[in-house]
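> okay, structure incoming, though there's no sequence with it:
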């Protein structure tokens, strides 16, 4: 993390690789990272993950060389193998026998190359993106309402609105910098209202004007009832509707049918509903922002259209401080949509179902056999792989073995794949284990190109590090394979700037065919111009122009949104509804953030959270969560902010870091019928205690192998050490011996403390006066000491006494406290000491110890600590 006084004069201006906010970053090869004060998205702010980017530059487990059949190979041999595998699949089954599964982690130039190869030259529509898992419903809703995938508003609208409605968006954790812009605007204009629509009481609810904890999956009922209320209260903008829209009558008919049942369907207090409806009707400057809580649903497209409908009905779109606003979960989900890297779209917002579009694209690309229509979407693609209907698949920069629903079936499909290519940076990806060919890709800091954020701003992601090993750019791999397949002329790019110019020129063709997406004004950029390209919002039809809000998009369409219940309902056998979601300090499947010790301090292991009245055991107890596939075994937490009947489980952990804490095996593979986006927010599960005979932890330099114990979680520690949280149903004395044997080192000696009758077993391993490992087992997790103090001693001279080491804590003071502020590494004890010294507000705590002054996502936790600290606590 950058220090406040760091010299950034030599830093490279680039863009953060995490969420769709698209923050500008100043980065240097030494790992110094700071927010770019000149970037319009963040004006210098960074979240905890962005601030820790410097700690991800030398992650372990980098894939550094091509591999074929598990052995290192030359690039020529690996690329020949890819081309041969795809040629064989094409010969055996034609274009429908091959596919590509790509990612919002790709740069736009990589995305463009992949889509051109698949649809233009392999002749298959079977290219889909992991954006199908987060943004496909928003894309489908935009196309139904606007005729094109358009986000009409700007981030500035959140600051200019008088009412902001967050729907299915924990903005404080998932888009922290955007949340801080919103909070700052509210502080400057105290009359501004914030409504949060979310089943959970998340960090985003703190300080909100109103929280509507609706029943999971019932968003359509809420916004359909709001539309009916707007009509009944005379709040419709009849002039705007008559001049700009179509389809209101059908949408109103569907809304009126739902409205009388809104309170029952949503489970909301009628008084809260009435307040929300009254505020919305009376506030012209209203922004409704939504994210995965809306999209990841079997009714996701209808949910998004129900939101858009209320804005069309009131004319609140495309003007300052108003509009429906979908924010993306990945840094380049928007860029992938621009180039058509979804199975249902063509490049540059062209469409198969618009006469002449496919022909125009084929002519522009000089494509011999453009795909005739849409291909397999994500869930169907891996189902086809498992059923033997795909002979070759190339996965790029994503980890479907963890991220897709029904992930047991996905893993089985990957294991059955006749030919699987995976290009990635990290061996930590679960998917890489199944690959026949592994291609080492460049990572953030090494690759060069562009990304587009949620407000349509195109930013440069610039390299500031050399390529490690033999890693190469994704676009280069794609082009080299295309050449081997006989398409050299169409893929003769020499740089990402060449691809960007082609992409921009294609958008100009699309604009001539009536599309709003147009960056034709950038098609003339030379290499020098591309190198210094400033953040630029589209459309850019001419050089020097900059896009703004979008209103003139032709006829705007209301879409009827009848009520449909979620596909899978809770039952007597599985009475709880599982929601999955993100944590503040983690990213996707943790192949990047999961190896940064500082980012693991907030929640080092996956927890399933329930309302206290639903909990089958005490908080901290191990439980088994049963759903669609392999049950999860993990620790229980309770939260009165969850509604009854609802469980929450983070989606980040894969088998590498938590063999038993994976969320997605629990989820059935149900999808939205319009967008094919899978349901990740509504899975029926049961939770019951898991009877462990012992609980324990291991601190060591080595990663323990899976075996006779149940390894709940592996957690990285500073200095290359690991913490393991373990439990088992075998005899604790046997587990103790087995674990000691697996950790023993030549020249090292164990110091042991045991009470077999009480089930207590403790040992520390010392070598050359240094602590090498610690092993603690007990029948109850409450009998185990905190891990933090021992972890700080690993690899260090053992200055503590044997008694202190085996006691698990210093003899002369309290053990270290948990970290609350990940940005600045501020512990709870330090915060409590600041409060005891007189810091009576969150702002005062920040002044005293810097907590909450980074991304601000920990500020709700600081607020919760304020009344709890009445006396000084040792730091």
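Structure received. The model shown is predicted, which means the values in this text are computed figures rather than measured ones.

> for the rest of this, base every contact and every neighbour count on C-alpha atoms.
Fine.

> and the closest residue to residue 110 other than its chain neighbours, how far from residue 482?
Leaving aside its sequence neighbours, residue 110 sits nearest to residue 475 (C-alpha to C-alpha, 6 or more residues apart in numbering; 4.4 Å). Look at residue 475 and residue 482: by C-alpha to C-alpha, to the nearest Å, they are 10 Å apart.

> in addition, the following structure is provided for comparison:
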């Protein structure tokens, strides 16, 4: 337990990215939570990003699943699990064990993952269990295993602070792992000799601390690092002693990189040769180098090779196993690593054992005592994520259990995934949210617990195991995932092997398996047997600790391979000969633009959690398309205009954001929006199901698309008072039949951004057909096609409408407050159509989500003389909490300085 100032609290872990921040949560008398960063947690030392600091705002029972459903009808747990067991067993009997599959999530806790893997592979006898970690970490995992011998991240977060050079490649750390970015930023400020290189097709907020930025052509990363390897060899920058004593295969790797000379790399990667050689010199000349990489490397049809090209360079210089040195893949999800520890990937068994590992099948069979079962443990790997849904579409897999993820949105070629789900005879979904795209395809829906209720462990990007502790009671009949799986196992006749009463018993079995027969030639690097036998009290008190944790290393292991002995049979790291390949989703005359996808600062995955915190919707409130000004001019698109992207597999609609940070010929879209929040806002619909041949990870960063304006006759903003919905999926409201809509949750109301192709002559009649309350106030400008209207009933605001583009909106904070008034005052009623207090001004798009500070207010303060982030913080409080907005604040300051210089230059020219 940890102490917050003045009160006892529960120490738990943030459920978002792989940084694994410690959180102190205090349950207030009214049942709400107080949230702050845990100053004692070694991942974050008290820091939280804006998502973590808003965790308490994402809670509540509204829109939660609270009862099981079977075939569209609410039922009891016993009936639901009985039906589940009956149908699963009938499927196995009719079609064999391999007709059953499961698809899991990095949002599950390790204990949930463990029993799921044990049930499906160990007792149902199917190898077809995979996880959405396949979409983010599979290539990094495969590369580590090929080179280092195990899925073992060698670094820790302290290495970022001890490095002389940090290379960020394929990682917008500032937005995707903001707390880690802040740690790096502080370390750089403390050490003026530290350098940071950012390698990314886009100029991102991570460039704020960059000493060198390389705007690389998408997909050319392997060539870049092959060129680095060749440059190191040509310039005598190799660690020949390290190579001779601790590695193998260098000559083949170097031979594959020989043609990657500086001029060729510069031309293909589209990088200025002088800047390129500067990077090569910095990397080769420093020993303490950390290369931190993420989805920009992994999500590629050659992602494994790209990761190995990076690892090759570190091995060539002996830059691994040292403080401040190593190839560091940063995990996307909170428990992607924990899921891999227990066998959550289709090519794994459990405890980091693989199907091809000598004796592994027999070892797991003995430990789980499944030798008398028919069928026994599968003897070969199962289908990876994309293959899994292809097998469903073929009719090979007849039953699928999906837990805590939404493949109908997140997988590429999402239309095909949806066709497969529609065709699958039995789809079981364990979920906590009542309204997700996936539920429409489910035959059996099982209500699961969420972050504030779950109890177990997670493992972060630096191999640190932390406790996630339950804080609040589960709503209705929601149950923990481990409980659901164990009860299903009991109904299937396997109750004795799943007779756990608490997650500490599952963790203990997992720890014992990690050390089971873990010696000699079969020794595995992953070993937490030192945590076996903790008991309930020890488990509850478990402090964050990095694996391996053994009797010889009872306090964990901060850094791997310090003795340069690797997890390969001969103890030597392997160089991998890499032949660079460009993206397989080729551009064409029909689809001439390169598509990039990714996260944004304030949202997480498919927004089932973050969208419950209205302030997190203010930074980017609807789907968008970011493009270069030259491309905007070429395709006739203006800033904030609605546009449409088309690809062979679907289309995407969003609002144009024009930015010089984007390369010409390339566009970026966010990955978060789903059918629950937008029309045609799903990034997965735009991507082909092309995967890396080694890892099976999809090529999610390299789509091929066409761009055009979205033809519309009108735009409108509709705010509707929040209605308390039931716990069953609902149909779309009538205004969603138009060409564009995006739903934006607000405090006390829902905001809808709408646009349509067909003119609407009578807006009051149109709204009357949509909503039961009639307009009581309106003001119309027919000549300009503008209207503002509102409905007030029994003293409360029911809805508010503005016909016109969002650029004409007032700041919506005042209107939001009116939806929360128990009774409108006469003054407020008179101001409703204006949408603001007398003299109130629009504060613009929210830049600082922590303090809800808008762009207009920030620019006004800059022009008044507050031309530093410190001055802005003192005046407006922006940037003073989580720090995520600091890069944007600096950009606004620079933009205003540029405007001022340009203005001064124009005055001088006139004079």
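Arrived safely. These figures come from a predicted structure and were not determined experimentally.

> circling back: show me what contacts the residue nearest to residue 110 of structure 1?
109-111, 113-114, 496 (C-alpha atoms under 8 Å, 6 or more residues apart in numbering).

> now do the same for the equivalent of it over in structure 2: helix, strand or coil?
Per TM-score structural alignment, the equivalent position to residue 475 of structure 1 in structure 2 is residue 482. State at residue 482 of structure 2, reduced to three classes by DSSP: H, G, I helix; E, B strand; the rest coil: helix.

> now do residue 482 of structure 2 against residue 460 of structure 2, distance only.
Relative to residue 460 of structure 2, and taking C-alpha to C-alpha, residue 482 of structure 2 is found at 20 Å.

> got it, and residue 436 of structure 2?
Counting by C-alpha to C-alpha, the gap from residue 436 of structure 2 to residue 460 of structure 2 is 27 Å.

> quick one: which of those two has more around it?
residue 460 (26 against 21; other C-alpha atoms under 10 Å).

> that one maps to what in structure 1?
By TM-score structural alignment, residue 460 of structure 2 lines up with residue 453.

> and that match, how far is that from residue 519 of structure 1?
15 Å.

> residue 618 of structure 1 too?
With C-alpha to C-alpha as the criterion, residue 618 of structure 1 and residue 519 of structure 1 are 57 Å apart.

> residue 699 of structure 1 now?
53 Å.

> nearest spatial neighbour of residue 130 of structure 1, skipping sequence neighbours?
Leaving aside its sequence neighbours, residue 130 of structure 1 sits nearest to residue 103 (C-alpha to C-alpha, 6+ apart; 5.1 Å).

> aligned counterpart of that neighbour in structure 2, please.
That one, residue 103 of structure 1, aligns with residue 105 by TM-score structural alignment.

> the residue mapped onto residue 655 of structure 2 from structure 1: how many residues sit nearby?
Aligned counterpart of residue 655 of structure 2 in structure 1: residue 635 (TM-score structural alignment). A count of nearby residues for residue 635 of structure 1, using other C-alpha under 10 Å, gives 21.

> what's the answer for residue 177 of structure 2, then?
Neighbours around residue 177 of structure 2, by other C-alpha under 10 Å: 22.

> same check, this time on the one 10 residues further on
Each residue near residue 187 of structure 2 was counted by other C-alpha under 10 Å, and the total is 17.

> in this structure it contacts residue 161, no?
Yes: if you go by C-alpha atoms under 8 Å, residue 187 of structure 2 and residue 161 touch, sitting 5.1 Å apart.

> what's the spacing between the residue positioned nearest the centre of structure 2 and residue 673 of structure 2?
Most central in structure 2 under C-alpha atoms, centre = their mean is residue 605, positioned 4.8 Å from the mean C-alpha point. Using C-alpha to C-alpha, we find residue 605 of structure 2 at a distance of 8 Å from residue 673 of structure 2.

> now for the counterpart of residue 294 of structure 1 in structure 2: which residues touch it?
Structural alignment (TM-score structural alignment) places residue 294 of structure 1 against residue 297 in structure 2. Residues near residue 297 of structure 2 by C-alpha under 8 Å, 6+ apart: 169-170, 221, 303, 306-307.

> now rank those residues by neighbours and give me the top one.
Neighbour max across the contacts of residue 297 of structure 2 (other C-alpha under 10 Å) = residue 303, 33 neighbours.

> I'd say that one and residue 691 touch.
No: applying C-alpha under 8 Å as the test, residue 303 of structure 2 and residue 691 come out as separate, 9.0 Å apart.

> now do the shared contacts for the two.
residue 697.

> measure the residue of structure 1 positioned farthest from its centre to residue 828 of structure 1 for me?
The C-alpha centroid of structure 1 is most remote from residue 757, which lies 46.5 Å away (C-alpha atoms, centre = their mean). Distance of residue 757 of structure 1 to residue 828 of structure 1, given as C-alpha to C-alpha: 36 Å.

> again, but for residue 295 of structure 1
35 Å.

> one more: residue 666 of structure 1?
Taken as C-alpha to C-alpha, the span from residue 666 of structure 1 to residue 828 of structure 1 is 34 Å.

> neighbour-wise, which of those two wins?
A direct count of neighbours by other C-alpha under 10 Å for residue 666 of structure 1 and residue 828 places residue 666 higher, at 24 against 21.

> any idea how far the more buried one lies from residue 651 of structure 1?
11 Å.

> residue 403 is in contact with the match of residue 103 of structure 1, correct?
Yes: with contact defined as C-alpha under 8 Å, residue 105 of structure 2 and residue 403 form a contacting pair (6.4 Å).

> for residue 792 of structure 2, the count of nearby residues, please.
19.

> what sits against the aligned residue in structure 1 for residue 80 of structure 2?
For residue 80 of structure 2, the aligned position in structure 1 is residue 78, judged by TM-score structural alignment. Residues near residue 78 of structure 1 by C-alpha under 8 Å, 6+ apart: 66-68, 437-439.

> recalculate using a threshold of 6 Å.
Neighbour list for residue 78 of structure 1: empty [criterion: C-alpha atoms under 6 Å, 6 or more residues apart in numbering].

> please consider this matter closed, and thank you.
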